[in-house]
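S.K.: just coords:
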């Protein structure tokens, strides 16, 4: 299976990219880095610059039909930038509308809010997003990982400490 990892050119929390990427790859799937611009993205370890990663495809070239699932890593700046990019929001919405697996951790649900796909869905996030998610019609809970199966399957977690549970849930949902 091909899994899209969508992120902005900078601001992604590195461990929320690298750990799910490794879990997906170790389960035999093919992760691909999709971003709003070509080149390399700049990851962060909280507020400090981390590594850079090569973009495989830009969001304006990507189509949900090419992929089996979407992973949205967090970091504060990453989803904040994505939710301002019309192509990124449209791609997220299309993944949801076509019934594909979508996984989001930490601040990544901000992009889901912008895509208007959280109403009546049960999910978690970094605690500061609780009000935003509730205002968007979501049912927020403070749990390590939540798998909400509806018209599309949504896997969410709160923070880097939840990565093992998040990764395990994503891999199970991918059939591995």
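M.R.: Everything's here; your move. Given the structure is predicted, the values throughout are model-derived calculations rather than measurements. Numbering: from 1, shown residues only.

S.K.: make it CA atoms for all contacts and neighbour counts henceforth
M.R.: Will do.

S.K.: which parts of this structure are strands?
M.R.: Along the chain, counting by DSSP state E, strands occupy 2-7, 10-13, 30-35, 40-45, 48-54, 57-58, 69-72, 101-105, 122-123, 139-140, 145-149, 153-157.

S.K.: mean neighbour count and distance to residue 176 added to the ones you listed, as TSV?
M.R.: Shown next, in TSV, are those (neighbours: other C-alpha atoms under 10 Å; distance: least, C-alpha to C-alpha, whole Å):
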stretch	mean neighbour count	distance to residue 176
strand 2-7	24	13
strand 10-13	26	25
strand 30-35	22	13
strand 40-45	20	28
strand 48-54	14	26
strand 57-58	18	25
strand 69-72	26	13
strand 101-105	25	14
strand 122-123	23	22
strand 139-140	18	27
strand 145-149	19	15
strand 153-157	26	15
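
S.K.: also this one, for the comparison:
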């Protein structure tokens, strides 16, 4: 997996895609497959985390690989990015939701009307950001009550694309949904990029 870097980021480009991750706990395949899908689409994936250095990914409960952080969330802004991807893993969004900078960064994308894609346990961070009222989404089943309590509608679908809000929200349930998830969010990201290029 190649990495984006600060030097590769074109300021304000809709082609820059942020991947927000805690320093440890992400489910590795939920990072690497979407990352590759973004790169294959010709966009620039960038790993944003709450601390500099490297993040520790997991294969379920076992440590897997580490990945270099491109930008610390305290230095990041939704203005720099066109879209946001939130991979899952149980510990990853649980750590992000207690980091006020990470939660604010997520909320910025909704406020700016920019697409957000989240899979598995990642909607926990969306619950914390209070951006789910009136939205329809899916997730790992254990997150559904939290989504409902946050004002969202939970569905058991392979992929859910919701346009009922300030931005497009793309969600999936689990690693088995990754192929559909990647196809859905890359299509939505391409539409958003085209709109941004057209100035609409």
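M.R.: Received, thanks. Keep in mind it's a predicted model, so treat the numbers as computed, not measured.

S.K.: please work out the TM-score for the two chains.
M.R.: Comparison of the two superposed chains (TM-score structural alignment, normalised by the length of the first structure) gives a TM-score of 0.99, and 176 aligned residues with a C-alpha RMSD of 0.7 Å.

S.K.: any chance of the strands of the first structure in CSV, with distance to residue 170 of the first structure too?
M.R.: Output for the strands of the first structure, formatted as CSV (distance: least, C-alpha to C-alpha, whole Å):
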stretch, distance to residue 170 of the first structure
strand 2-7, 11
strand 10-13, 18
strand 30-35, 13
strand 40-45, 22
strand 48-54, 22
strand 57-58, 22
strand 69-72, 9
strand 101-105, 7
strand 122-123, 14
strand 139-140, 19
strand 145-149, 9
strand 153-157, 7
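
S.K.: most remote residue from the first structure's center?
M.R.: residue 48 (20.9 Å; C-alpha atoms, centre = their mean).

S.K.: how about the aligned partner of residue 135 of the second structure in the first structure, nearest residue that isn't a chain neighbour?
M.R.: Under the alignment by TM-score structural alignment, residue 135 of the second structure pairs with residue 121 in the first structure. Among residues not flanking residue 121 of the first structure along the chain, residue 138 sits closest, at 5.1 Å (C-alpha to C-alpha, 6 or more residues apart in numbering).

S.K.: what about the one you found, how many neighbours?
M.R.: Neighbour count of residue 138 of the first structure, defined by other C-alpha atoms under 10 Å: 20.

S.K.: just give me the match in the second structure for residue 81 of the first structure.
M.R.: Under TM-score structural alignment, residue 81 of the first structure pairs with residue 95 in the second structure.

S.K.: same question for residue 111 of the first structure.
M.R.: Per TM-score structural alignment, residue 111 of the first structure is aligned with residue 125.

S.K.: is it true that that match touches residue 90?
M.R.: No: here residue 125 of the second structure lies out of contact with residue 90, judged by C-alpha atoms under 8 Å, at a distance of 11.1 Å.

S.K.: more neighbours, the two?
M.R.: Neighbours were counted for residue 125 of the second structure and for residue 90 using other C-alpha under 10 Å; residue 125 has more, 25 against 18.

S.K.: show me the contacts for residue 76 of the first structure.
M.R.: The contact partners of residue 76 of the first structure, by C-alpha atoms under 8 Å, 6 or more residues apart in numbering, come to 11, 12, 13, 107.

S.K.: residues contacting residue 158 of the second structure?
M.R.: 138, 172, 173, 177, 180, 181.

S.K.: try it again with 6 Å
M.R.: 172, 177 (C-alpha atoms under 6 Å, 6 or more residues apart in numbering).

S.K.: could you do residue 52 of the second structure as well?
M.R.: Going by C-alpha under 6 Å, 6+ apart, residue 52 of the second structure touches 69, 72.

S.K.: hmm, 8 Å instead?
M.R.: Shown in contact with residue 52 of the second structure (C-alpha under 8 Å, 6+ apart): 69, 70, 71, 72.

S.K.: please pull up the equivalent of it in the first structure.
M.R.: Structural alignment (TM-score structural alignment) places residue 52 of the second structure against residue 38 in the first structure.

S.K.: which part of the second structure lines up with stretch 90-99 of the first structure?
M.R.: Using TM-score structural alignment, stretch 90-99 of the first structure lines up with residues 104-113 of the second structure.

S.K.: could you list the buried residues of the matching stretch?
M.R.: Within stretch 104-113 of the second structure, the residues that count as buried by 16 or more other C-alpha atoms under 10 Å are 104, 105, 106, 107, 108, 109, 110, 113.
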